[in-house]
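Asks: have a look at this prediction, sequence included:
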Amino acid sequence: MTATTGTTTLRAGGTAPPRLPRAALLALAAAGFLAIVTETIPAGLLPQLAAGLSVSQSAAGQLVSLYAVGSVVAAVPLVAATRRTNRKKVLLVAVLGLLVFNAVTAVAPWYPLILAARFLAGTAAALVWGVLAGYARRLVAPSQQGRALAVSGIGQPIALAVGVPLGTLAGSLVDWRWVIAAISLAAALLSIWIAAVVPDVPGRLSGTPEPLRRVVVLPGIRAVLLAALLWVLAHNILYTYIAPLLAGTRLRLDTGLAVFGVASIVGIVATGAIIDRALRATLLGALALVGAASLALANPGLGVLPVAVAVTVWGIGFGGAPAVLQTALADRAGEHTDAAQSVFVTVFNLAVAGGGLVGGSVLAAGATAPALAWTALALTILAVLVVVARKRAFPPGPRDT
């Protein structure tokens, strides 16, 4: 028998946790969406960018690279420098940074200035990612923190599934500068949304900041970071080189990317439903799905339907990866979550870049496309071994709240 009062459902024997502050968490998710779209949109506009800036497509591709470099370089120092600052102010500054640097990209007449703007946009995105996880966790009860991270992280797969393809389509209809300007306008609207619905959360005002080297060696932190490196690297080998992987099948590239994006959304929703009750099992299950998909993609002769299923399984498995890894990291880091998160952002971006480097090296060595999937499978197995071996980093059962 139940009765509802306010935002809490009363049950025999106790009180259910308060409802999630969905409007606030979705605003945080929108910040992640904005950061991902800002990062990846040049990849869908390469021909237009190259023609508009009178550079080669490889040179236009550096707009993506400089953004990633800015994120890697800035994550640790910016998060450390803003540790004591109100979280809402930090997030608003980061979103306004994306507004300004996208606006510069949209109007700048010179390629070097656009490269500089992209680098600085990457630093703003690093600040978004550096505060997002800790902010989401502090808006909810401890028993809901994993679910809150899943909700706040849903912007990432949506950006990959919907945002980038729509931006690419828009770039075929209007000048690329209008597409970037629209992203800048979205940042302005998002800043108003955040100001209106996201509660204030103070920075860490007490105590001396723990040196980063001490945060990294806290029990379980290195195991989580290693698992993240291996898993994200495996994923990005597949994702960066999905075109050659699908070339031997009858599954179209655009269809494969759409299937992956939709499946990722399903994956993060499923993760949010179970992560707080069984984080370790959720992580191992997701890794098993990615491993199974890698095995299938290593055999493109299976046919179009099995390959489509494999891409779906891969998307479901990896969709909740950031949420489950960040939850495990924050559980181990405690009050040092933001510092640990800054290292996670750096590791994540290095793994993204590493996917291109490792996959490129595999192909440059004369291997065929299925070798990429075998490499991803090997890395996924190593990640499973890390999780299995380190129960302290990934404890079984419900999260210790």
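Replies: Ah, there it is. Residues are numbered from 1 along each chain as shown.
Asks: make it CA atoms for all contacts and neighbour counts henceforth
Replies: Will do.
Asks: so Ala340 sits in a helix?
Replies: Yes: membership of Ala340 in a helix is supported by DSSP: H, G, I helix; E, B strand; the rest coil.
Asks: got the contact list for it?
Replies: Shown in contact with Ala340 (C-alpha atoms under 8 Å, 6 or more residues apart in numbering): Leu212, Val215, Val216, Ile221, Leu329, Ala330, Ala333.
Asks: now, among the residues you listed, which is nearest to Gly303?
Replies: Leu329 (39.0 Å; C-alpha to C-alpha).
Asks: pretty sure the closest one is touching Arg222, no?
Replies: No: Leu329 lies out of contact with Arg222 (C-alpha atoms under 8 Å); the separation is 9.1 Å.
Asks: which strands and helices lie in contact with whichever strand or helix holds Gly171?
Replies: Secondary structure assignment for Gly171, by DSSP states H and E: helix 164-173. Secondary-structure packing of helix 164-173 (3 or more C-alpha pairs under 8 Å, 6 or more residues apart in numbering; DSSP states H and E): helix 22-44, helix 176-197.
Asks: against that first model, consider the following:
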Amino acid sequence: MPLPLYLLALAVFAMGTSEFMLAGLVPDIAADLRVSAGSAGLLTSAFAIGMVVGAPLMAGLARNRPGRASLLGFVLVFAAAHVVGAVTASFPVLLATRAVAALANAGFLAVALTTAAALVSPDRKGRALAVLLSGTTIATVAGVPGGAVLGALLGWRAVFWAVALLCLPAALGVLKGLPARPAQADTTGGPALRAELAQLRSPRLLLVMLLGALVNAATFASFTFLALVVTGAAGLGERWIPVVLVLFGAGSFAGVTLAGRLSDRRPGLVVAAGGPLLLAGWPALALLAGEPPALLALVFAQGALSFALGGTLITRVLYEAAGAPTMAGSYATAALNAGAAAGPPIAAAALGTATGPLWVSGLLVLAALLVALPFRGVLARQGVASSMGE
């Protein structure tokens, strides 16, 4: 894989850390800024909504600009939002910085997905996407637990400063690692925006976007509340929370890496094998959460299966949106974050028991598989064939 892909993944790591870090910082932010925990939770909602809205909006605004200039601009805006967030004493200002950071994150990821696909041959989009998304999975392994430790030692503002500093080498990598105007469809010679938006009328594209959103909703429905499973159903101490989060993140890294080698040529295999296993895993985790060895093993397995299946479906979005070369990444980003925004509030309704979100995740995966079943032929298509309209 080309070196610029790994430089893009570094920026995705910084942004992924920011997206997930608030799970452990909300109580401190609420106390410091004198707002309720529920109000502080709006910071997460603002980020998720900004990602969904920002992906197509930012990609549309950046579509006629060189990829490097757009990516660099998004990274710098993202860093600046965290600097302002780190120094403000106003909750409304902090809320606004989360929305701005989400718009920059969405724009970066949308352009980065398109750029990553253009850096490799047409039949290697899945592997390129796996490298890019490894930044997100590593954020769950190292960035989020590291942020929790830093926040406990130095306060939540230090975590915001750390994310801003992480953006500097990422910005340098984008500036030095990417050509000013790569040979991709981010120039005015590509399809008109109207033609690219018209791709959203494709039933196959809408199908894989829906499936990707459902699987990601299932993932974040449980990931958001894993701490409650650890301290509640499992009866373990709080020191086990980062251990479980790291295991989930390690599994997600393994899953997205493995799926990256299969999603181009054998997407149907990933869905057919991984889907039922993922479906069985969530209720199994709910039933066995009280057994720590089973809990640890299943958390790793569910992380791997969730990101293997989710990563494959998002790769399918890029293939099915091949006729929208500058907007395809935004469609993939919107699908991912629609799921991330919907999953936690749906799961919150099941918090009568600590394992309620795990059952919700199982139902969401079941819904995805039931939707996919009549259209399994679409998912079985090889990437190159699909992108050619077969």
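Replies: Happy to help now that I have it. What you are looking at is a predicted structure, and each value in this text was computed from that prediction instead of being measured.
Asks: now what about the TM-score between them?
Replies: Remark: TM-score between the superposed chains equals 0.89 [TM-score structural alignment, normalised by the length of the second structure]; 378 aligned residues with a C-alpha RMSD of 2.2 Å.
Asks: re the thing from before, which of the contacts of Ala340 of the first structure are buried?
Replies: By neighbour count, with 16 or more other C-alpha atoms under 10 Å, the contacts of Ala340 of the first structure hold Val215, Val216, Ile221, Leu329, Ala330, Ala333 as buried.
Asks: among those residues, name the ones in helices.
Replies: Applying DSSP state H to these, the entries found in helices are Val215, Val216, Ile221, Leu329, Ala330, Ala333.
Asks: count the neighbours of the closest residue to Pro202 of the first structure other than its chain neighbours for me.
Replies: Excluding its sequence neighbours, the residue lying closest to Pro202 of the first structure (C-alpha to C-alpha, 6 or more residues apart in numbering) is Asn86, at 4.4 Å. Look at Asn86 of the first structure: counted by other C-alpha atoms under 10 Å, it has 15 neighbours.
Asks: next: Gly377 of the second structure.
Replies: Counted with other C-alpha under 10 Å, Gly377 of the second structure comes out at 10.
Asks: now it: how far from Leu262 of the second structure?
Replies: Computed as C-alpha to C-alpha, to the nearest Å, the Gly377 of the second structure to Leu262 of the second structure distance reads 17 Å.
Asks: so what's the residue mapped onto Leu95 of the second structure from the first structure closest to, chain neighbours aside?
Replies: Using TM-score structural alignment, the equivalent of Leu95 of the second structure in the first structure is Leu115. The shortest distance from Leu115 of the first structure to any non-neighbouring residue, by C-alpha to C-alpha, 6+ apart, is to Leu63 (6.0 Å).
Asks: just Pro370 of the first structure next, same as before
Replies: With C-alpha to C-alpha, 6+ apart as the criterion, Pro370 of the first structure has its nearest non-adjacent residue at 4.4 Å, and that residue is Ala298.
Asks: now that neighbour: how far from Leu377 of the first structure?
Replies: 9 Å.
Asks: hang on, the earlier thing: quick check: the helix holding Gly171 of the first structure aligns to which part of the second structure?
Replies: Residue span in the second structure matched to helix 164-173 of the first structure, by TM-score structural alignment: 144-153.
Asks: how about Ala349 of the second structure, what's its partner in the first structure?
Replies: In the first structure, Ala349 of the second structure lands on Ser361 (TM-score structural alignment).
Asks: now do whichever helix or strand its match is part of: distance to the chain's middle.
Replies: Element membership for Ser361 of the first structure, per DSSP H and E: helix 337-364. Its chain's C-alpha centre and that of helix 337-364 of the first structure lie 12 Å apart, by C-alpha atoms, centre = their mean, to the nearest Å.
Asks: who does the following helix or strand past it touch, helix- and strand-wise?
Replies: Downstream of helix 337-364 of the first structure, the next assigned helix or strand under DSSP H and E is helix 370-389. On a contact count with 3+ C-alpha pairs under 8 Å, 6+ apart, helix 370-389 of the first structure meets helix 221-240, helix 242-247, helix 279-297, helix 337-364.
Asks: what's the closest of the ones you listed to Val131 of the first structure?
Replies: With respect to Val131 of the first structure, and counting by C-alpha to C-alpha, the nearest of these is helix 337-364 at 6.2 Å.
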